[in-house]
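Enquirer: could you work out the structure for the sequence below:
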Amino acid sequence: MNTRFLETLVVLTRVGSFRETAEALHVTQTAVSQRIASLEDLIGLELIDRSSRKLALTPQGEYIVTQAKRMLKLEKEMLQYARSDTPPSGKVGIGATETVVKTWLSPLILELNQTLPLIDPEITVDTSANLKDLFRRKKIDVLIQDTPFPEATGTSDFLVRPICDYVVHWVASPKLVPHTQRMSLQELAEYRLLTFSRQSLPRAHLQNLFMDRELEPTICSFPSVESILQLVLDGYGVAAIPGAFVVKELEAGTLVRLAGPALPTINTTAITRRGETAAIRETAKLAVHMAAQLAQRLHERTGQAWMHAARESAD
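Expert: Okay, the predicted model is just below:
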């Protein structure tokens, strides 16, 4: 029996709606309905009382939920027992964007080496589009990126772990913009605007922000974070980038943060395949942990939230 069907039924009875169940499991409502229907077909019983306006179980459904909880608990205990004496080991291909490289990839690798020394990480740094292609072709095991991965929607084939949200700021060299008072979109449009590659979500967000006001600024896109940083330091333009990239420069005064229209955060996730090995699972979990540590350190150091860390789970 597919325990994912049982898990879906248990979550459905806990949260009380198909929509919230879909959100909790990172699948579509259609996928939730299909799982419940498949479970009913498998055991030959109606579990959901479809004559009720509110979600309600049939008497048989109540019994099956009780047994499902027992089976899921037993499965978890067996897996924990099987894994307890065998430390995770083996090669793990990690694909990451420069956003991750610039912030917490190095601490992740160092922590892997210290706490999980039998894991051999192989790092690939590239654009989100190229990393997705490598992940589809199973060339990497953990996809850490900041754009949607359509294949992970409406299927149980992948696990999507939220990692963090980067807060995006307007920054510039004081040589270019000597003041830090609030700037309007019209004022910002007078400068070259520096951001990520043309296919990236941050660039699309930036372009849409100005299009809504019928403004056409010069938007310069770069695949390299280091290129953006060097150009903004040289006074070439105003950058719309995560503030976590430039905390040191802001503290040193070589860059200033401009007060301007709010920009969408950059949402980072770790995506793995269902049935992942222990090494892959622990690597993805450690990625979530290291991002949370960095977010906390930056907040303690500066008193500002440069990143919003996702809540760590025990999966």
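Enquirer: okay, CA-based contacts and neighbour counts for the rest of this
Expert: Will do.
Enquirer: okay, now I119: neighbour count?
Expert: 20 (other Cα atoms under 10 Å).
Enquirer: who's in contact with it?
Expert: Neighbour list for I119: 88-92, 112-113, 279 [criterion: Cα atoms under 8 Å, 6 or more residues apart in numbering].
Enquirer: try it again at 10 Å.
Expert: I119 sits next to 87-92, 112-113, 278-280, 282-283 when contact means Cα atoms under 10 Å, 6 or more residues apart in numbering.
Enquirer: not counting its neighbours along the chain, what's nearest it?
Expert: Once flanking residues are discounted, I119 sits nearest to S89: 4.5 Å by Cα to Cα, 6 or more residues apart in numbering.
Enquirer: next up, for comparison:
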Amino acid sequence: MTFEQLRTFLTVARMGGVRKAAEQMNISQPAVSTRISSLESYLGTELFSRVSTGVVLTRKGVLLRQHAEQIMATMERIKGDVMAEDSITSLLRLGVAETVAQTWLPDFLRELHRSFPRLTIEVSVDISLHLREMLLDRSLDLTILMGPVSDYSADNLELPPFELAWYRPVGLEEPDLSLTPVITYNRLSRPHRELTQELRDRYGSTAQIFPTNSLSTGFEMVASGIGVGILPHVLGRRLVEENRIATFDPGWQATPLRFTATYIGEPRNELIARAAKVAQEVAVAHHAAIYG
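Expert: Purely as a prediction, here's the structure:
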């Protein structure tokens, strides 16, 4: 019986099927099946029963899961306490929201590579809703998203907020928000939902929102005169300095965006937990450099 067999067994148990476990572990389905078969042969008992949706644990499988989780948790503690960071070789599947990708992500990747030089990092940039789904589906290891993620399995490290600011085209001195389109985050985001409610409460049904999946595109839409925007202050500063857009005050401000470094905490993976902590430290340093 090997650690890889136990790790594969736990992954199949959590994912509910061989295919999903193979995707999670980034190995082939036959490799997963072989490890499970070898483990069952060694123990002399079946660990899974097939059902229409995949597999479920047998009674003996449930008992093994309890022992296997304790063993793997001990292994992770040993790695965390003893293993040198420059000897860790693994794949980290990282998902980040665009706001982070355009601000402190390069600093985070640089620090992560310095701390774990043998770590392979695979980065996906997507909206927070999709990142949450991929995390809970175990297709991502660590996400930096608008959080927190309210799930029993998720651990959330709070990050400094992103302040939002109002931007207008340079030639539009006094925007009328009841008539001027407001450009902001995509329609599946929390800022879009909150802004929609606020605009309707203040200006009625004539208020318009133009959502975009690209913050860069949003700023360009403002600069070209399509409408005003409520977008991250940290990203708009350069365009304001270049006199391509200008800030304005409509008399109210949107709630700052809350972000978290979120990962699956059970079973605990020391590498992912350390990476999340590095993300938090980099985010704090970045926020302090801008706002003091």
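Enquirer: one step back: surely the residue nearest to I119 of the first structure is in contact with N113?
Expert: No. Contact status for S89 of the first structure versus N113: not in contact, 11.3 Å apart, counting by Cα atoms under 10 Å.
Enquirer: hmm, back to that, among the contacts of I119 of the first structure, which ones are buried?
Expert: Neighbour-count burial (16 or more other Cα atoms under 10 Å) is assigned, among the contacts of I119 of the first structure, to 88-89, 92, 112, 278-280, 282-283.
Enquirer: make JSON lines out of those and add distance to L42 of the first structure and secondary structure.
Expert: Formatted as JSON lines, those follow (distance: Cα to Cα, whole Å; DSSP: H, G, I helix; E, B strand; the rest coil):
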{"residue": "P88", "distance to L42 of the first structure": "35", "secondary structure": "coil"}
{"residue": "S89", "distance to L42 of the first structure": "37", "secondary structure": "coil"}
{"residue": "V92", "distance to L42 of the first structure": "36", "secondary structure": "strand"}
{"residue": "L112", "distance to L42 of the first structure": "42", "secondary structure": "helix"}
{"residue": "A278", "distance to L42 of the first structure": "30", "secondary structure": "helix"}
{"residue": "A279", "distance to L42 of the first structure": "33", "secondary structure": "helix"}
{"residue": "I280", "distance to L42 of the first structure": "32", "secondary structure": "helix"}
{"residue": "E282", "distance to L42 of the first structure": "33", "secondary structure": "helix"}
{"residue": "T283", "distance to L42 of the first structure": "35", "secondary structure": "helix"}
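Enquirer: can you list the residues you listed in TSV and add distance to W170 of the first structure?
Expert: Below are those laid out as TSV (distance: Cα to Cα, whole Å):
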residue	distance to W170 of the first structure
P88	42
S89	42
V92	36
L112	34
A278	41
A279	39
I280	36
E282	35
T283	33
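Enquirer: of all pairs in those residues, which one is the farthest apart?
Expert: Farthest-apart pair in those is L112 and A278; separation 13.2 Å (Cα to Cα).
Enquirer: so the aligned residue in the second structure for G253 of the first structure, which of the three states?
Expert: In the second structure, the residue paired with G253 of the first structure according to TM-score structural alignment is N243. Following DSSP: H, G, I helix; E, B strand; the rest coil, N243 of the second structure is assigned to coil.
Enquirer: burial check on N243 of the second structure, number of neighbours?
Expert: Neighbour count of N243 of the second structure, defined by other Cα under 10 Å: 12.
Enquirer: again with V142 of the first structure
Expert: Residues contacting V142 of the first structure under the criterion other Cα under 10 Å number 26.
Enquirer: check L194 of the first structure too.
Expert: 27.
Enquirer: ok, it touching Q207?
Expert: No. Using Cα under 10 Å, L194 of the first structure makes no contact with Q207, being 11.3 Å away.
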